[in-house]
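Colleague: What shape does this take:
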Amino acid sequence: MNSDLQCMQNRELSWLKFNERVLEEANCEETPLYERLKFISIFTTNLDEFYMVRVGSLTDLALMEPDEIDNKSGMTPIEQLEAIYEATVPLYALRDRALGDIEEKLQKHGIQQMRPSELTTFEQHYAERYFEEEVMPLLSPQIIDVRHPFPHLENKQLNIAVLLRHKGRTLFGIIPVNPALKRIIQIPQDSLRYMLVEDLILSYAAKVFDMYEVVESTIMCVTRNADINTDEGFFDEDMDYRQHMRKVIKKRERLAPVRLEIQSMISDEFSDYLCRRLNIKKRQIFVSRIPLDMSFIFSFQDSLPPALKQTLLNKPFTPQASAGVNPHESMTRQVLRKDIFLSYPFESMTPFLNLIKEAASDAAVVSIKITLYRIARQSKLAEYLITAAENGKEVTVLMELRARFDEQNNIEWAQRLEEAGCRVIYGLDGFKVHSKICLITRRERTKIQYITQIATGNYNESTAKLYTDLSLLTSNQEIGEDAVSFFKNLALGNLNGQYRHLRVSPSSLKPMIMTMVDREIRKAKSGEEGSIFMKMNSLTDKGVIEKLIEASMAGVRVQLIIRGICCLIPQVPGRTENITVISIVGRFLEHSRIYCFGKGADRKLYISSADMMTRNTERRVEIACPVLDQKIADRIMQMIDIQLHDNVKAREQSSDGRYTLRQSSGGQRVNSQEYFMEEAIRNAALVPAAPPKKHSLLRRLFQKKG
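Modeller: The predicted structure is shown next:
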């Protein structure tokens, strides 16, 4: 066995460990109670997508390439699936216990999810009347027999499944929970007590199937494979790409089941029937004691009275004004004068939005070019781009329609942008464009000026309030020229462009990483201090992992902050003992990608859109940009230092692959995200106030004369 494989683990099992860390936040006593409830919902949504995408992909692979071996764990697709199913079961039990504990504590505040059987007599009469008047008319129940075929069950749609007896026969019945139904039913005269509509339907299943005997019933939902090839079948150059993607989205809704969730134990007879009909194995059935869809808790939050919101929710935080930006001066002039750095969500995205808004009406602006991967449904950025096009600017938008689960939103915006006069292009065959880059080109007399913005996260005003990301705005002429070449190469389908500063996958980003690691290895071997820091969402690229192992063995200190999947196992004696890995899971989603090689004057610092995953380094168009402004580079390094000392939300990975929450041993507690929030508030106080309006001064002068 390759000795390096001893320092690696399977990516899917590593991801499940990450989601377990998310679930651990639901048990954190220091986190406000209702916020803990949200972590259960986030855990559930994460697991849904994992089964739709990763389990779906492995299921396909097990059919097409059953002997293919995972290059980091040596497991076949079927072995990986078996390990996933086994590792998932205890996560359901952990989630059930976590919600039970939270619900018990919420009851002390009057918040309680009720089952119909727990209602008072008066409330039961109300529930029955509500069912008959508001719910029953919208139900479409069905029995399954020779004349009524088993229906297609929509992905993640809630259903009531019922085992029936009639004249000695056993039948199966199903009641889809109509999405048009109001999910939360609040108890009269007590808005903090509520029922879920699926529980109400379940309790009246006998009334729905009134001519049958209900033997068993449960709430269930099917998870379907959503890992589809968005380029498959797209060979006709005359085909409308947006229309092609609409067909892809519809296809996803009908793919094969990969998981069945039920909300109560059922008999072997019942489960055998469901397995036959859905073509799944019993190990793909998971029992949950809690609601199968936890998304309702976000809307129920609006029902909380102000006093409870103060007690049960995080203290509200609004992204702050950046101390490095004068809000009363043109953003264009400021960026032309110096580089500007923004740290989301601690600082507001507004300066960048204002830059685009200014450019839309700036007579000197010739063009705006931007890559869009995920944007908000209500996007000021897109509206400003539309305004720019309407004002006669050349606006080029590379809209990635293949951003998974955001395809429909991107299709709709692409159509609006195109109708407004923007030039919309859709990337490259087989390569998603995941880069975050915007280029504004200005002509001042005979001089061409470039303003380039590079980011680690999406141009999404909503997620910029929830994800930690970095944004760099620069008028550096050489970086601007690189950006010009980048957009030209994308338009021509050239993946091998040459750049002075930017490093672009799939051609030059990974080679740069490998070269920089080799540089640190050479330094360590010559007796100098070798140093590598990398922050990302996931690390799965085997080549990068092997290179980091080599660096560790050469004596290079390697510090990694990896929120999610990490296939590299640190602290293995003789191999990775110089590598530390921490994962920070907290109030905000850690999303920034930072690579730093060396220290002091020798330091090379990059921000990037890319994780070190094979899909990013070899099958996507990603960008890494050097931070050339030393003050900004120093600030980023200070942020890194704070995160490396986090002992509240950081979990450290050990040589057995497990993660342990760091403990502050009597010293200062460091919660890096709270530190950055407090720092942003302090810095915002330094932002200059608006100068007094001239007419106000004139008015005071006249008042004095009077």
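
Colleague: Could you use CA atoms for every contact and neighbour count after this?
Modeller: Will do.

Colleague: Run through the residues that contact Arg563.
Modeller: By C-alpha atoms under 8 Å, 6 or more residues apart in numbering, the contact set of Arg563 is 18, 536-538, 582-585, 590-591.

Colleague: can you give me the helices in the stretch 601-706 of the chain?
Modeller: With DSSP state H, counting those that start in this stretch applied, the stretch 601-706 of the chain shows helices at 614-618, 630-644, 672-684, 694-705, listed in chain order.

Colleague: repeat for the stretch 251-400 of the chain
Modeller: With helices called from DSSP H, counting those that start in this stretch, the stretch 251-400 of the chain shows them at 268-278, 296-300, 306-312, 331-337, 350-361, 380-390.

Colleague: ok now do Ile562, which residues does it touch?
Modeller: Going by C-alpha under 8 Å, 6+ apart, Ile562 touches 535-539, 581-584.

Colleague: again with Arg333
Modeller: Counting by C-alpha under 8 Å, 6+ apart, Arg333 makes contact with nothing.

Colleague: still on that earlier bit, closest one of the contacts of Ile562 to Ala180?
Modeller: Nearest to Ala180 among the contacts of Ile562, counting by C-alpha to C-alpha, is Asn537 at 36.2 Å.

Colleague: Now the second one, please; I'll put the structures next to each other:
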Amino acid sequence: MAKPKKSNSDTAKKNKAPEVDFRDPQYYFNRELSWIEFNYRVLHEALDDRTPLLERLKFLSIFSSNLDEFFMVRVAGLKQQVEANVTKLTPDGRTPQQQLDDISDRLHPMVAEQHHHFQDTLRSKLTEHGVYLLDYIDLNQEQRNYLQTYFEEKIFPVLTPLAVDPGHPFPFISNLSLNLAVVVRDPESEKEYFARVKVPKVLPRFVPLPLEDVTQADSQSMVWLGVPLEQVIAHNLDFLFPGMNIQEYHPFRITRNADIAVEEDEADDLLLAIEQELRKRRSGGSVVRMEVPATISDEVRTMLMGELLLEPNDVYELPGILGLGDLMSMMSLPLPELKDPPWTPVVPARLRRFGDLELDPSEPNTETDEDLFTEIRERGDLLVHLPYHSFSATVQHFITAAAYDPDVLAIKMTLYRTSGDSPIIKALIAAAENGKQVAVLVELKARFDEENNILWARKLEQAGVHVVYGLVGLKTHTKISMVVRQEKKHIRRYVHIGTGNYNPKTAKLYTDLGILSCREELGADLTDLFNHLTGYSRQRSYRKLLVAPVNMRDRTIALIRQEIDRAENGGTGRIVAKMNSLVDREIIETLYEASQAGVQIDLIVRGICCLRPGVPNVSENIRVISIIGRFLEHSRIFYFNNEGDEKVFIGSADWMPRNLNRRVEAITPIEDPTLAKDLQEILGIMLSDNRQAWELQPDGTYIQRRPPEDSTEPGTHTVLMQMAMD
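Modeller: I've put the predicted structure just below:
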């Protein structure tokens, strides 16, 4: 692990720290504004010319999709607080209305920068590589004729124009929909009318054109040519409004409140209650944002704002096309030289001798089934690091092997998010059909995955799996599974405890860690935890695990205080923690105390960080970096020096109030010395990163690290991919 920087105060351990009120708002960053800065770091990957061109489009798309969810949940929640006259201040001293104002001030120029960069820079760079996303007005007559035929045959039958007049109330505009606001004039009465046309999502957002009609350049050099779907519709509105004169048209896109709330203690059937709330979500909450082109007329803009009950700050006027999240479709273009080099996850070295573990076992007593459990039992814990290691050959195989192993008696696991074609689900169904006891906790409240989880819960129940939905008032976010196996005269429990979801798709995109083990104390702890989740239990103590909301907060603070005690008594205090977000005020206060005592603290926080580092006499011994790159950093690692008897943990929880107070989470110690050193090496690689790392400054800005001119750029993801191959 990289060595910590020397303390700014040589006497920090000897002299008592000055009295500081750690609840002073000046020592905290705002949660929402910190998230916006995280999303700007995502956008910067699109602005950075070191990023391959199509990957830049991907990051533009991710930035947009992230913002959609931010408005649907976070901004919507703040608006509800304002409507309810909530005046409670955040730790950084802001009211809900102040947060909305500051969000607007920061986001308007940021989103404009995104659109300008696409319009002015990336579109021209695409043409250099034979990719032409044109505007309709730039097409020649042959291309327009082609699109008119395409419109009549493929688009026109799908469209439904909706008039707005005394007999037709303003139509419902669905969430995240792209629409055309159309003003038409009746030539007989000279009256003007407003209509709305929805751009259908069932059709490709960008309509391809045949390359043989190209006149702009040599067709041999072209890879793709197309125009936005809404422009094709807009230039053929005469088909929708025959006999009327089209006065003006403007695209617009809206975002609605999409959070759901369920009174669990009043719901007789949680599954049915969630389904009812999902129907309400589809029918639409209040509108929280509208995106329009900068060319929209004042009259249409004002009319839409009035009908949708929007304030000026809720409207984003943007250059170019709307809905840049749809640029993700460009990643399918056959231009590998404009993408990151492909990465194929590898089978961990310890498992390579067992043959093809990528295949799902379908026959009982296959050699690989025996080998996987034998490997864990005889050679100790196995650390899995995704996406560098293969999910299907490790975590997925752990479940599928158990499903077909005749010596396996039971399988228990939690499911927070999984894919639509999940092989894990299929394995659990096969296990139940093979006569094994299978119990699965499906978290129905996983935001935006509720429908998917309801579908799988019903399929599992139909197959005879015991399905439970967790504890009232808590989300079950922990990533755990347990296999109970008969081995001669003994029952042995094999466990997987991880940081990420049992999802083969995100396992290729998210960095996550997990441990496969048969340690008796971990098996006993998971048994207690599953009994707590599925039955009636007030389990308050665990042998090894840190479990939220039971003991995780207290154990975490105790670990930090141990470092404080050692630093104050002349020893070495050292903490390195990696997580997605750091928000919890009690944890932050304790870290400030540790810094005052001279503990050297490095935090690797991908997203939200409410802690203010580098403040004299408060946090001068705390450094914060964020890693942004081709993979989404999702793993959580916690390191405590413990006076040389180092303690390392991994698990599902961030240091946020929701994780510590309102979710079921599990963090496990890594007790195998070799694996603990592996985790320290991962932390060290990140701390020395000068390609993907951003350093948080005391004023809340982030500065991207750049290597010296005579050195290389050892980006974290590149280094770890190379290590996995080696």
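
Colleague: related to what we said a few turns ago, reformat the contacts of Arg563 of the first structure into TSV and put distance to Phe597 of the first structure and neighbour count next to each item.
Modeller: As requested, these are arranged in TSV below (distance: C-alpha to C-alpha, whole Å; neighbours: other C-alpha atoms under 10 Å):
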residue	distance to Phe597 of the first structure	neighbour count
Phe18	26	21
Met536	15	26
Asn537	18	20
Ser538	19	22
Ile582	18	26
Ser583	20	28
Ile584	21	27
Val585	25	23
Glu590	21	22
His591	20	24
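
Colleague: Turn the residues you listed into a markdown table, including distance to Ile144 of the first structure.
Modeller: Shown next, in a markdown table, are those (distance: C-alpha to C-alpha, whole Å):
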| residue | distance to Ile144 of the first structure |
| --- | --- |
| Phe18 | 40 |
| Met536 | 49 |
| Asn537 | 46 |
| Ser538 | 45 |
| Ile582 | 52 |
| Ser583 | 48 |
| Ile584 | 49 |
| Val585 | 46 |
| Glu590 | 47 |
| His591 | 47 |
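
Colleague: Which of these fall within helices?
Modeller: In this view, the contacts of Arg563 of the first structure that belong to helices under DSSP state H are Phe18.

Colleague: Return the closest of the contacts of Arg563 of the first structure with respect to Lys309 of the first structure.
Modeller: Val585 (22.7 Å).

Colleague: Not counting residues beside it along the chain, what's closest to the alignment partner in the second structure of the closest one?
Modeller: With TM-score structural alignment as the criterion, the equivalent of Val585 of the first structure in the second structure is Ile628. Closest residue to Ile628 of the second structure apart from its sequence neighbours, by C-alpha to C-alpha, 6 or more residues apart in numbering: Gln692 at 5.4 Å.

Colleague: residue range for stretch 690-703 of the second structure in the first structure?
Modeller: Mapping stretch 690-703 of the second structure onto the first structure (TM-score structural alignment) gives residues 647-660.

Colleague: Need the residues that contact the matching stretch.
Modeller: 9, 17, 569-572, 580-586, 661-664, 669-672.

Colleague: and the residues you listed, which are buried?
Modeller: Listed as buried from the contacts of stretch 647-660 of the first structure are 9, 17, 569-572, 580-586, 661, 670-672; burial here means 16 or more other C-alpha atoms under 10 Å.

Colleague: and the nearest residue to Ser664 of the first structure once chain neighbours are set aside, how many neighbours?
Modeller: Distances taken as C-alpha to C-alpha, 6+ apart put Asn647 closest to Ser664 of the first structure, at 5.6 Å, once the chain neighbours are dropped. By other C-alpha atoms under 10 Å, the residues close to Asn647 of the first structure number 22.

Colleague: residue contacts, Leu60 of the second structure?
Modeller: Leu60 of the second structure neighbours (C-alpha under 8 Å, 6+ apart): 42-43, 46, 114, 324-325, 327.

Colleague: what about 7 Å?
Modeller: Taking C-alpha atoms under 7 Å, 6 or more residues apart in numbering, we find Leu60 of the second structure in contact with 43, 46, 324-325.

Colleague: export those residues to a markdown table and tack on neighbour count and distance to Pro341 of the second structure?
Modeller: What follows is the contacts of Leu60 of the second structure, written out as a markdown table (neighbours: other C-alpha atoms under 10 Å; distance: C-alpha to C-alpha, whole Å):
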| residue | neighbour count | distance to Pro341 of the second structure |
| --- | --- | --- |
| Leu43 | 24 | 21 |
| Ala46 | 27 | 17 |
| Leu324 | 19 | 24 |
| Gly325 | 19 | 23 |
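
Colleague: Show me the subset of those residues that the first structure keeps too.
Modeller: Here is what carries over to the first structure from those, by both residues aligned by TM-score structural alignment, their matches' C-alpha atoms under 7 Å: 43, 46.

Colleague: Going by distance to Leu272 of the second structure, which of the contacts of Leu60 of the second structure wins?
Modeller: Set against Leu272 of the second structure, the nearest of the contacts of Leu60 of the second structure by C-alpha to C-alpha is Gly325 (32.0 Å).

Colleague: residues contacting that closest one?
Modeller: Residues near Gly325 of the second structure by C-alpha under 7 Å, 6+ apart: 60-62, 64-65.

Colleague: just to revisit the earlier point, of all the contacts of Ile562 of the first structure, which two lie farthest apart?
Modeller: Pairwise distances across the contacts of Ile562 of the first structure peak at 14.6 Å for Leu539 and Ile584 (criterion: C-alpha to C-alpha).

Colleague: Give me the three-state assignment for the alignment partner in the first structure of Leu78 of the second structure.
Modeller: In the first structure, the residue matched to Leu78 of the second structure (TM-score structural alignment) is Leu58. Judged by DSSP: H, G, I helix; E, B strand; the rest coil, the three-state class of Leu58 of the first structure is helix.
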